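Q: one predicted model, sequence on top.
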Amino acid sequence: MINLAELGIYKVRLPLPFKLDHVNCYAIRGGQGWCIVDAGLNYGPAREAWLDFMKSQGIKPGDVTGIYLTHYHPDHYGAAGWLQELTGAPVYMSSLDAAMVTKVWMRSRQDREVIGSMFRENGVPAELTELIMAGLDEMLALVRPHPRLTVVDDGQEVGLGDYRWQVVLTPGHSDGHICFYLEGHGLLLSGDHLLPGISSNISLWPYAHPDPLDNFLTSLEKSAGLNIQMALPAHGECFSNVRERVGELQLHHRERLQLVKRVAAGGATAYQVCRKVFGDRLSLHEIRFAMTETLAHLVYLKKRGELQVRKSGDVYIYAA
């Protein structure tokens, strides 16, 4: 069993105000100071958790030498600016997701309309679309202030603690999602790419990759080829059955694709498919994820000729 404490790796579990109520960030101690992997959401309980952890370990703000982000989603990126202001440390992220920060978190009114149009054109009722968009607007306050970003990319080595870790690009959950791989010890800081108990949300969004599920399935194959003895995920507990978990996720998406195809076969909007697949007892937060994941599966099927899409009035209809 790998002893994380001997390698200077500490899991920092931060609260989230969602059904998925936590995110695991990691603090890594080395001879030159501490590195942080993922920042959490910028709201009071998460900031308090960071300050409590730093106090418990005797970490002064200046001891933090780098903040590394697996991707741009708010529960990973949100407090990065606050941590940078506190510590003065550089914040690192992939170039792809650094671009998404600009497009999503610094978006203009026009960008907001593009996102709203995507929901409406795929069958989401106008009132529900406005509620979803209002929820996205509320998220903007939880990712400010924005940090100054330094880019790292696939294959690059970075110093986390006393070891050199490889940056591994694993697109799917986001276009520029990165993991950090310590080959000699078989460790992977897996972010949201590999999770033990739930499947990563794979979503289609404007401005992002047009086939995110294909990206994710390719990234799973890439992960299976690494010698990973333990994955340190952003949600849930660390786990060692990585190849088995990759197989489970591949099977999950094969089954989900078949279900989506059956539901859409006779003709349906993405929203109708979403309600059939995910049910109708979802929160606004969950509806947003369910809709964009449904779209990712529909687009995957369309690109492979298993479904067709046409526009009927103002909405798109998928069918076999």
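A: Ah, there it is.
Q: every contact and neighbour count from this point should use C-alpha atoms.
A: Noted.
Q: name the nearest residue to residue 288, sequence neighbours excluded.
A: residue 132 (6.6 Å; C-alpha to C-alpha, 6 or more residues apart in numbering).
Q: tell me the secondary structure at that neighbour.
A: Per DSSP: H, G, I helix; E, B strand; the rest coil, the secondary structure class of residue 132 is helix.
Q: what's the longest strand along the chain packed up against?
A: Looking across the chain with DSSP state E, the single longest strand is strand 22-30. Judged by 3 or more C-alpha pairs under 8 Å, 6 or more residues apart in numbering; DSSP states H and E, strand 22-30 is in contact with strand 9-15, strand 33-37, strand 157-160.
Q: want to compare, so here's the second one:
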Amino acid sequence: MIISEDGLSVYPVKVPTKYNLRSFNFYLLEEAGSLTLIDAGIDSEECWECFMRTMNENGYTLHDLTRIIVTHNHEDHVGLINRISSIKEIPLYAHQESIHRLKRDKAFFLLRIEFFEQLYQEMGCGAAGEQQVQKLREAVRKNEKNRIQADIVTFADGDTIAGMQVIETPGHSSDHVVFLHEQKKWLFAGDHLISHISSNALVEPDRNGKRQLTLVEYVDSLKKCLQLDAEIVYPGHGEFIYNHKQLITKRLHRINEKAERILRLIRSGISTANQLAYAYYKDKYESQFSLVMSEIIGHLDYLETRHKVQKELKKGVWHYDVQPVKGEEGSYESNN
């Protein structure tokens, strides 16, 4: 499928996957002889072949590429960059917060291990947390080969690149951005908006090891995108989106709904993040531990910033309780 309007063309590259993501999507944008690759899929033979086929069928080679721009650092959005760069040296543009991850900065990834070790201890995760930290240690060694070799040019909120406005949308990742072509009302959204599933606001440290309130940031970013005038949203996975405001409203409602369910669990006497994760996601707790903990911790942060819950450190573990309404001892606020 090719989308063309007034000299601009979008060539989607969609690689099917059996996972719930449904597809890995990335895009070629052509305007006045300039060819921009927006994200770069996952590093697999199938993805590479699909990318090259899309290029060839539309009369392009790698030497026609002007630049690569990425929405965020995750491996399924930057996977082909090293292959492309080994054939042609092409400028790579990314957010400043992407660099230490794309370059596999060893000091940062060791700091990240320490961060999760402390986080899982403080959230009462016990052996499950220790097992996840061990997986992170193994991943640091295994993923060193994924270091992006190309030099990176940084962009920031409000910059213009390839005729599009850069809009910072942290939440799913700290470096996440979307690209808005204001004239055509096209929004290249990465993982910020996906039609068939909600985007995980993954709990992560910043460059200094401080925990980011990722779900709180994600909600703010959703509200920012609610104000954008976009007719077509090109996501990183799944189908194109033609009603992004309706989808955002649905996502915000779902976050509030989930927060209220967690609040009810806390009222029932469950007090630690690990206990809440097991109660809420019993079937997924072991198989998707890190995602489950991100969801629960993120929603606890969200509730805490809205003064719905408070926490107390007891023997090195955070315990959560419902926040009393000011001036009404024994009464609890529950309105969203």
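A: Looks like it arrived, so ask away. Keep in mind it's a predicted model, so treat the numbers as computed, not measured.
Q: residues contacting the residue nearest to residue 288 of structure 1?
A: Residue 132 of structure 1 sits next to 284-285, 288 when contact means C-alpha atoms under 8 Å, 6 or more residues apart in numbering.
Q: and which of those residues is nearest residue 8 of structure 1?
A: Nearest to residue 8 of structure 1, judged by C-alpha to C-alpha, of the contacts of residue 132 of structure 1 is residue 285 at 35.5 Å.
Q: residues near that closest one, how many?
A: Applying other C-alpha atoms under 10 Å, we find 14 residues neighbouring residue 285 of structure 1.
Q: give me the element it is part of.
A: helix 284-303 (DSSP states H and E).
Q: next one: that helix to chain centre, how far?
A: Centre-to-centre, helix 284-303 of structure 1 and its host chain are 15 Å apart (C-alpha atoms, centre = their mean, to the nearest Å).
Q: show me what it is packed up against.
A: Other helices and strands packing on helix 284-303 of structure 1, by 3+ C-alpha pairs under 8 Å, 6+ apart, are helix 126-140, helix 212-224, helix 242-264, helix 270-278.
Q: how about those helices in TSV, adding distance to residue 52 of structure 1?
A: Conversion of these to TSV gives the following (distance: least, C-alpha to C-alpha, whole Å):
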stretch	distance to residue 52 of structure 1
helix 126-140	24
helix 212-224	34
helix 242-264	32
helix 270-278	38
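Q: tell me which of those helices sits nearest to residue 294 of structure 1.
A: Among those, helix 270-278 comes nearest to residue 294 of structure 1, with 5.8 Å by C-alpha to C-alpha.
Q: need the counterpart of residue 156 of structure 1 in structure 2.
A: By TM-score structural alignment, residue 156 of structure 1 lines up with residue 159 in structure 2.
Q: could you check how many residues crowd around its match?
A: Residue 159 of structure 2 has 13 neighbours, counted by other C-alpha under 10 Å.
Q: please say which position in structure 1 residue 303 of structure 2 maps to.
A: In structure 1, residue 303 of structure 2 lines up with residue 301, judged by TM-score structural alignment.
Q: do I have it right that that match meets residue 256?
A: No. Counting by C-alpha atoms under 8 Å, residue 256 is not a contact partner of residue 301 of structure 1; they are 11.0 Å apart.
Q: settle it for me: which of those two has more neighbours?
A: Neighbours were counted for residue 301 of structure 1 and for residue 256 using other C-alpha under 10 Å; residue 301 has more, 20 against 15.
Q: residue contacts, that one?
A: Contacts were defined as C-alpha under 8 Å, 6+ apart; by that measure residue 301 of structure 1 touches 257, 261, 307.
Q: measure the aligned residue in structure 2 for the second one to residue 298 of structure 2 for me?
A: Taking TM-score structural alignment as the criterion, the aligned counterpart of residue 261 of structure 1 in structure 2 is residue 263. Taken as C-alpha to C-alpha, to the nearest Å, the spacing of residue 263 of structure 2 relative to residue 298 of structure 2 amounts to 13 Å.
Q: these two: which has the busier surroundings?
A: Between residue 263 of structure 2 and residue 298, counted using other C-alpha under 10 Å, the more crowded position is residue 298 (25 against 22).
Q: sticking with residue 59 of structure 1, tell me its helix or strand.
A: Here residue 59 of structure 1 is assigned to no helix or strand, by DSSP H and E.
Q: now it: how far from residue 83 of structure 1?
A: Separation of residue 59 of structure 1 from residue 83 of structure 1 (C-alpha to C-alpha): 13 Å.
Q: quick one, which of those two is more surrounded?
A: Legend: neighbour count by other C-alpha under 10 Å for residue 59 of structure 1 and residue 83, higher for residue 83 (24 against 15).
Q: and that one, what does it touch?
A: Shown in contact with residue 83 of structure 1 (C-alpha under 8 Å, 6+ apart): 39, 89.
Q: name the element it belongs to?
A: Using DSSP H and E, residue 83 of structure 1 sits within helix 80-87.
Q: before we move on, what about residue 188 of structure 2?
A: strand 186-190.
Q: ok now that strand, how far from the chain's centre?
A: Using C-alpha atoms, centre = their mean, the offset of strand 186-190 of structure 2 from its chain centre is 13 Å.
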